[in-house]
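Visitor: okay, predicted coordinates and the sequence, questions at the end:
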Amino acid sequence: MYDAILCPTDGSAGSDAAVDHALYLADLADASIHVLFVVDQGVAGASEWDMVVEREEERGERALDAVAEGGAAREIEVERHLRRGRPHEEILDAAGDYGVDLIVMGTHGRTGLGRFLAAGSVAERVVRHSQAPVLTARLRE
């Protein structure tokens, strides 16, 4: 059913839950995983841009490495991607660019007022605009 799965990560515990689901599904379906880290271009002012981008790219490489190691342990092909831009736009573009059948991503699991205040979340925007099915995984405490 799935040949290629896109798994965006930011290295957080919430995205780790999604990575676990993506690896499990890829193992079941004999699918490959495209793991994606997006350096958000809206996180810093011009004066500190280079330093912030460098720090975020290093964080991204660590997050991508962790997923690649998890895939290698299960003998799952993992392709690593680091992109710059607005996260929801880059995730949607990557899904099309890599021809994925499924997007598996984490969510913060907000409810009530917290969900209302964060209505522009990355996961929610991807769910609303994706052409591919999206599985959201929430960290259970």
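Guide: Arrived safely, thanks for sending.

Visitor: going forward, measure contacts between C-alpha atoms and count neighbours the same way
Guide: Fine.

Visitor: buried stuff in the host helix or strand of residue 61?
Guide: Assessed by DSSP states H and E, residue 61 sits inside helix 49-73. For helix 49-73, the neighbour count (16 or more other Cα atoms under 10 Å) marks 52-53, 56-57, 59-61, 63-64, 67-68, 70-71 as buried.

Visitor: take this one as well and set it beside the first:
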Amino acid sequence: MSTYKHIIAGLDLSNDSKQIVEKAKFLADATKAKLSIAHVIEPLVFTYGGDIPMDISSVQEQIETQATKDLAKLGEEFGIASDNQFIVVGQPANELHAIATQNGGDLIVVGSHGRHGLSLLLGSTSNSVLHGSQCDVLAVRVK
């Protein structure tokens, strides 16, 4: 059985992110794997369908700046170097797949809230990451 060489934790930067990084770090330490953390920012144009009658580029920049700071703070707390921190703009599942492919990731760790009902039917980011991934995916149940 081979061990993991590069684990990528996909984070939404919510309060649950620490739980995900803790689990990913435990696995990375146990397998002596490299650990990276990643956050994907969905473009506001995607979120609001282009229906906003104003220039939102400065808002998008502020979101990216804050996300970079928040990810760096997590990186510092868990001893993850800045070159192993990724902030990208796009669709979360697609971008996490791309980060894993481009950086030799062989495990993507994401959080799962265990949604039911309508949320389950509409899908979730962790489900989207699972389907279409070329590497293993671990969904960590967050509290």
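Guide: Yep, it's here. This structure is a prediction, so every number in the text was calculated from the model and none was measured.

Visitor: tm score of chain vs chain?
Guide: After superposition, the two chains reach a TM-score (TM-score structural alignment, normalised by the length of the first structure) of 0.84; 135 aligned residues with a Cα RMSD of 1.9 Å.

Visitor: which elements pack onto the helix holding residue 61 of the first structure?
Guide: Counting contacts by 3 or more Cα pairs under 8 Å, 6 or more residues apart in numbering; DSSP states H and E, helix 49-73 of the first structure is packed against helix 13-29, strand 32-40, strand 78-85.

Visitor: residue 130 of the first structure: which of those is closest?
Guide: Checking those against residue 130 of the first structure by Cα to Cα gives strand 32-40 as the closest, at 15.6 Å.

Visitor: what's the counterpart of residue 5 of the second structure in the first structure?
Guide: Aligning on TM-score structural alignment places residue 5 of the second structure opposite residue 3 in the first structure.

Visitor: tell me the contacts of that match?
Guide: Residues near residue 3 of the first structure by Cα atoms under 8 Å, 6 or more residues apart in numbering: 26, 29, 30, 31, 32, 100, 101.

Visitor: how about a cut-off of 10 Å?
Guide: 26, 29, 30, 31, 32, 33, 99, 100, 101, 102 (Cα atoms under 10 Å, 6 or more residues apart in numbering).

Visitor: the residue most distant from the middle of the first structure, which is it?
Guide: What lies farthest from the middle of the first structure is residue 47; by Cα atoms, centre = their mean that is 27.8 Å.

Visitor: that's a helix at that one, yeah?
Guide: Yes: secondary structure of residue 47 of the first structure (DSSP: H, G, I helix; E, B strand; the rest coil): part of a helix.

Visitor: count the residues that sit near the alignment partner in the first structure of residue 24 of the second structure.
Guide: Here residue 24 of the second structure is matched to residue 22 in the first structure, going by TM-score structural alignment. Other residues lying near residue 22 of the first structure total 28 when counted by other Cα atoms under 10 Å.

Visitor: what's near enough to touch residue 22 of the first structure?
Guide: Taking Cα under 10 Å, 6+ apart, one finds 5-7, 16, 28, 31-35, 67, 71, 102-105, 135, 137 in contact with residue 22 of the first structure.

Visitor: one more pass at 6 Å, please.
Guide: residue 104 (Cα atoms under 6 Å, 6 or more residues apart in numbering).
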